[in-house]
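S.K.: Test case, fold it:
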Amino acid sequence: MTKPVGIVAGGGLVGLTLALALHQKGFKVTVYEAVPKIMPLGVGINLLPHSVKSLAKLGLLEELRSVAIETSSLAYYSEDGKQIWKEPRGIAGGYDVPQFSIHRGDFHMILLKAVRERLGDDAVKTNHRLENFVQDENGVTATFTDSEGQETVAEVTADYLIGADGINSRMRRILYPDEGPPHYSGQMLWRGVSEIDPYLDGRSMFMAGHNDLKLVAYPIRKEAADRGKSYVNWIAERRIPSDLAERQGDWNKEGLLEEFASHFSDWDLGWLDIQNLYENAISIHKFPMIDRNPIPKWTFDRITLMGDAAHAMYPNGSNGVSQGVLDAMTFADLMEEGGDITDILQKYEDERREVTSRIVLANRETGPEKVMQMVHEQCPGTCGEVHTCIDPDTLEEVATAYKKLAGFHAGTLNTSK
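M.R.: Predicted structure coming up:
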């Protein structure tokens, strides 16, 4: 029996991971990406242990380790530097694999290189923007234009079509034409990278503040660490209630220090000079924190959605990319099991849609970061160097519940295949 051949719309992190996973299982797939040239854009992301375990199966562990930082711990603080909660991560946290903090562009280039080496240069076609598709009982035909949408460049027929084309997915817009723009959280993000002297152990991720004003930071490049420096990805988050419904996520919109830095001027973490972190920024990007509402259906016969196109979520919990990796691996595993392609696509949705919908909604409630707001609202101001205003068992319960929901609780993950 002939194996199904697929089309992937979107050459981002999820689309390329899917291509590698399907190739490993012996399936042919071609990735179509809208931009004329794939570039190493963006700032830092986290690859949590459940996604790293999957990426290790694809033979990428050592390459990731050669460029990324193996995150040693995650800690939450109030703005005066008092610790709320701290836990080891990755190998130190009892996992079989590391947790990585990595530049998004570095990860993208690792995936792209692997796809081209294993599948061939023709496996990724750039300057191909999905315009539309038609399907029948024999297959699906996708029409692609150039990146500007001006000229048709290809019509491609295959057995199935995956839309992995991001939060502003063309595929999703076709399926849900009345959905409208992404959902705005009321919070603006300024994301930057700065090379500074290491803080704490040089491999720590931390979050400080509360729902209205927050700082997240973590080092992301091993090359800098090897030189005795830290290449730190940071996110300054400030609530700006306004109607930003028409704003879209834009990695390349420039952010300005005067828009946010002064709001942190009275913060004192003790072990990190926050203003120095901001002032040493190599680049600053500004965009609203947005996601999309869960939708009732991803799969329509021979087509389905994946990654941010299916379940774009707030970065609370640092879990968005990892969930897209799990999408890709789940689909590849189901393809290996075999069966009718429409049944496989539906099984994939059945396994992934409900759980990712729950994560989207949990992240709107700030996910595991809710412990910072709990302290902000409940601390009487009498705590010492470490907050004791919230019972440790309660903090542990919050952390554990999110890990179980998102699929990276060590006890479960280490015993899974």
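S.K.: going forward, measure contacts and count neighbours with C-alpha atoms only.
M.R.: Fine.
S.K.: Could you tell me how far the longest strand seen in the chain lies from the centre of the chain?
M.R.: When the chain is parsed with DSSP state E, its longest strand is strand 183-196. Chain-centre distance of strand 183-196: 14 Å, with C-alpha atoms, centre = their mean, to the nearest Å.
S.K.: again, but for stretch 275-282
M.R.: From the chain centre to the centre of stretch 275-282 is a distance of 24 Å (C-alpha atoms, centre = their mean).
S.K.: Stretch 67-86 too?
M.R.: Taking mean C-alpha positions (C-alpha atoms, centre = their mean), stretch 67-86 and its chain are 19 Å apart.
S.K.: in it, what counts as buried?
M.R.: By neighbour count on 16 or more other C-alpha atoms under 10 Å, the buried set for stretch 67-86 is 67-79, 81-85.
S.K.: so how far does it reach from one end to the other?
M.R.: 25 Å (C-alpha to C-alpha, to the nearest Å).
S.K.: who does the longest strand of the chain touch, helix- and strand-wise?
M.R.: strand 230-239, helix 274-279, strand 281-291 (3 or more C-alpha pairs under 8 Å, 6 or more residues apart in numbering; DSSP states H and E).
S.K.: and those as CSV, adding distance to Thr141?
M.R.: Below are these laid out as CSV (distance: least, C-alpha to C-alpha, whole Å):
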stretch, distance to Thr141
strand 230-239, 41
helix 274-279, 48
strand 281-291, 29
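S.K.: most tightly surrounded among these?
M.R.: strand 230-239 (a mean of 24; mean count of other C-alpha atoms under 10 Å).
S.K.: Need the residues that contact that one.
M.R.: Applying C-alpha atoms under 8 Å, 6 or more residues apart in numbering, the external contacts of strand 230-239 come out as 43-44, 186-199, 202, 211-221, 224-225, 260.
S.K.: Over to stretch 7-17?
M.R.: The list of residues contacting stretch 7-17 from outside it, by C-alpha under 8 Å, 6+ apart, reads 19, 29-34, 107-108, 111-112, 115, 124, 129-130, 158, 160-166, 306-307, 321, 324-325, 328.
S.K.: Please give the structure of this sequence too, so both can be compared:
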Amino acid sequence: MKILIIGGGISGLAVALALHRTGQDVTVFERSQEIHEVGAGLTIWPNAIRVLEQLGLGEVIPQIGMPAHYRTIRTWRGALLSQIEVDAIAGSPMRLMHRADLQGALLNALRAASVPIVLGARCTGFTQDEESVHASFADGRSADGDLLIGADGIRSSIRAQLFGTPNIHYTGYTSWRGIAEVEERYIPLGISSETWGVGRRIGLIPLIHGRMYWFAAYTTPEGQGKEQSPEERKQQVQSLFQGWHDPIAPILEATEASRFIRNDVYDIEPLTHWSQGRVVLVGDAAHAMSPNMGQGGCQAIEDAPVLAECLQSGSDLPTSLRAYEERRKPRTSRVARQSRRIGQLSQVNNPQLYTVRNVLVKALYTQALSKELKWLLQSTI
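M.R.: Below is the predicted model of the structure:
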């Protein structure tokens, strides 16, 4: 089939690679004029690493991803609340990497395979009939294919045309992210850590080449602080986490103000369907979830081989797309629900409940999350 993929993020690139490897004729359309570095890190859990290995990136992953064997949670003073040994659950570590590095690895694989990637192509809509689908772009271009895949993120225009605007849910907190280049003594090697306070938390994710990715979340009304300058953002984040345990302060200080990225955090309510006719959704366009389990990118990567396999089934296209939905929807919905629960737990904004929350986390959280991770990391997709 001739397949049009709208969106050149990790989801679109992964599904393009999976489909190309099964012999499909794939073209990727990306609205940006260039695919450039975004100041964010990713936690790639073993469930997604297995898929990337299947896509031929097995040798690249260790070069771009820092292995992490433990996932920890601490109080703002540094006391340990929870520690999960990933290797004991999955048999291998997760990998911590810069989003741009993973995106670059997927791009390189596609370019080596001569898969067309069209930049500056903002899709403005599509039409379809029983024989084909037609995509239109803002610059007057158009393209025809047998299948169109919407991989254009949480605010997907493809999804909006298919099903209207979904219930995009504000989680109640905003986030900041950044990359710092710091001394090795500040980098907790082999550990992905979070620190939980009252209505705020911060995570530290070590990357290769002496870089530390961090993210912070703060319970606040939607849109608050949106108009701040980079310097004001840095000052606010440093103020929110002043006095917290090492190495939080030096990592924030080492981050250039221009690299403080602010975003309100959203997810979407589960969709009834992901496809209609010759159009289907993948990644955040289909199942955007909050980042609390570090599974948003992983679930997008998992979509790729399942869709490719279903399209090879020999069934007609609508039947193949329904099979893809039926295999993926229960899993992504469960991960999204769990991720939302963790967000609610971690962002407790009441000082009295904070103490109770910490007692419960220390007593029950490790066992409960380990059980959920065992299902997620050991089950097939």
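S.K.: returning to what we had before: if we compare the helices and strands packed on strand 183-196 of structure 1, which one ends up closest to Lys253 of structure 1?
M.R.: Among these, the nearest to Lys253 of structure 1 by C-alpha to C-alpha is strand 281-291 (5.5 Å).
S.K.: Where in structure 2 does the following helix or strand past that closest one align, residue-wise?
M.R.: For strand 281-291 of structure 1, the following helix or strand on the C-terminal side (DSSP states H and E) is strand 303-305. Aligned using TM-score structural alignment, strand 303-305 of structure 1 spans residues 279-281 in structure 2.
S.K.: post-alignment, the matching stretch versus structure 1, mean distance?
M.R.: Here the mean offset of stretch 279-281 of structure 2 against structure 1 after fitting is 0.8 Å, by mean C-alpha distance after the TM-score superposition for structure 1.
S.K.: still on that earlier bit, how big is the offset of the longest strand of structure 1 relative to structure 2?
M.R.: Mean deviation for strand 183-196 of structure 1: 1.4 Å (mean C-alpha distance after the TM-score superposition for structure 1).
S.K.: so that strand versus strand 230-239, what angle?
M.R.: For strand 183-196 of structure 1 against strand 230-239, the angle by axes from the mean of the first three to the mean of the last three C-alpha atoms, to 10 degrees is 150 degrees.
S.K.: which residues of structure 2 does strand 183-196 of structure 1 align to?
M.R.: The aligned range for strand 183-196 of structure 1 is 169-182, by TM-score structural alignment.
S.K.: how close does the counterpart of Ala261 of structure 1 in structure 2 get to Gly104 of structure 2?
M.R.: Using TM-score structural alignment, the equivalent of Ala261 of structure 1 in structure 2 is Gln238. Per C-alpha to C-alpha, Gln238 of structure 2 is found 31 Å from Gly104 of structure 2.
S.K.: What helix or strand is the match of Ala261 of structure 1 located in?
M.R.: helix 230-240.
S.K.: what's the mean gap between that helix and the aligned bit of structure 1?
M.R.: Helix 230-240 of structure 2, aligned to structure 1 and superposed, deviates on average by 3.2 Å (mean C-alpha distance after the TM-score superposition for structure 1).
S.K.: Can you give me the buried ones in stretch 236-247 of structure 2?
M.R.: Buried residues in stretch 236-247 of structure 2 (16+ other C-alpha under 10 Å): 237-238, 241, 244.
S.K.: what's the most distant pair in these?
M.R.: Val237 and Trp244 (11.8 Å).
S.K.: mind listing the strands for the stretch 101-250 of structure 1?
M.R.: 124-125, 129-136, 139-145, 152-158, 160-163, 183-196, 204-210, 213-219, 230-239 (DSSP state E, counting those that start in this stretch).
S.K.: can you list contacts of the match of strand 183-196 of structure 1?
M.R.: Contacts for stretch 169-182 of structure 2 (C-alpha under 8 Å, 6+ apart): 39-40, 210-222, 237, 251-252, 254-256, 259-269, 290, 340, 343, 347.
S.K.: what about the residue nearest the centre of structure 1, which SS state?
M.R.: What sits nearest the mean C-alpha location of structure 1, by C-alpha atoms, centre = their mean, is Val321, with 2.6 Å. When classified by DSSP: H, G, I helix; E, B strand; the rest coil, Val321 of structure 1 comes out as helix.
S.K.: so what's the residue mapped onto it from structure 2 up against?
M.R.: Aligned by TM-score structural alignment, Val321 of structure 1 pairs with Gly297 of structure 2. Shown in contact with Gly297 of structure 2 (C-alpha under 8 Å, 6+ apart): 10-11, 42, 44, 283.
S.K.: Also Glu279 of structure 1?
M.R.: If a contact means C-alpha under 8 Å, 6+ apart, then Glu279 of structure 1 has Leu257 as its contacts.
S.K.: And the residue nearest to the centre of structure 1, how close does it get to Glu337 of structure 1?
M.R.: 25 Å.
S.K.: Can you state the residues of structure 2 onto which the one helix or strand Glu351 of structure 1 maps to aligns?
M.R.: In this assignment (DSSP H and E), Glu351 of structure 1 forms part of helix 341-364. Counting by TM-score structural alignment, helix 341-364 of structure 1 falls onto residues 317-340 of structure 2.
S.K.: now do stretch 284-293 of structure 1
M.R.: Aligned using TM-score structural alignment, stretch 284-293 of structure 1 spans residues 260-269 in structure 2.
S.K.: And for the matching stretch, what's in contact with it?
M.R.: Residues contacting stretch 260-269 of structure 2 (C-alpha under 8 Å, 6+ apart): 39, 154, 166-178, 222-223, 226, 230, 233-234, 287-290.
S.K.: Filter the residues you listed down to the buried ones, ChimeraX style.
M.R.: Entered in ChimeraX, the line below selects the buried ones among the contacts of stretch 260-269 of structure 2, by 16+ other C-alpha under 10 Å:
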select :39,154,171,172,173,174,175,176,177,178,230,233,234,287,288,289,290
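S.K.: Phe133 of structure 1 matches what in structure 2?
M.R.: In structure 2, Phe133 of structure 1 lands on Phe126 (TM-score structural alignment).
S.K.: wait, doesn't that match sit right on Phe137?
M.R.: No - counting by C-alpha atoms under 8 Å, Phe126 of structure 2 stays clear of Phe137, with 9.0 Å between them.
S.K.: Make sure Arg357 of structure 2 is actually in contact with Ile342.
M.R.: No - here Arg357 of structure 2 does not reach Ile342: they are 11.6 Å apart, not a contact under C-alpha under 8 Å.
S.K.: What are the buried residues along stretch 13-25 of structure 1?
M.R.: 13-24.
S.K.: let me fix that: stretch 102-119 of structure 2
M.R.: By 16+ other C-alpha under 10 Å, the buried positions in stretch 102-119 of structure 2 come out as 102-107, 109-110, 115, 117-119.
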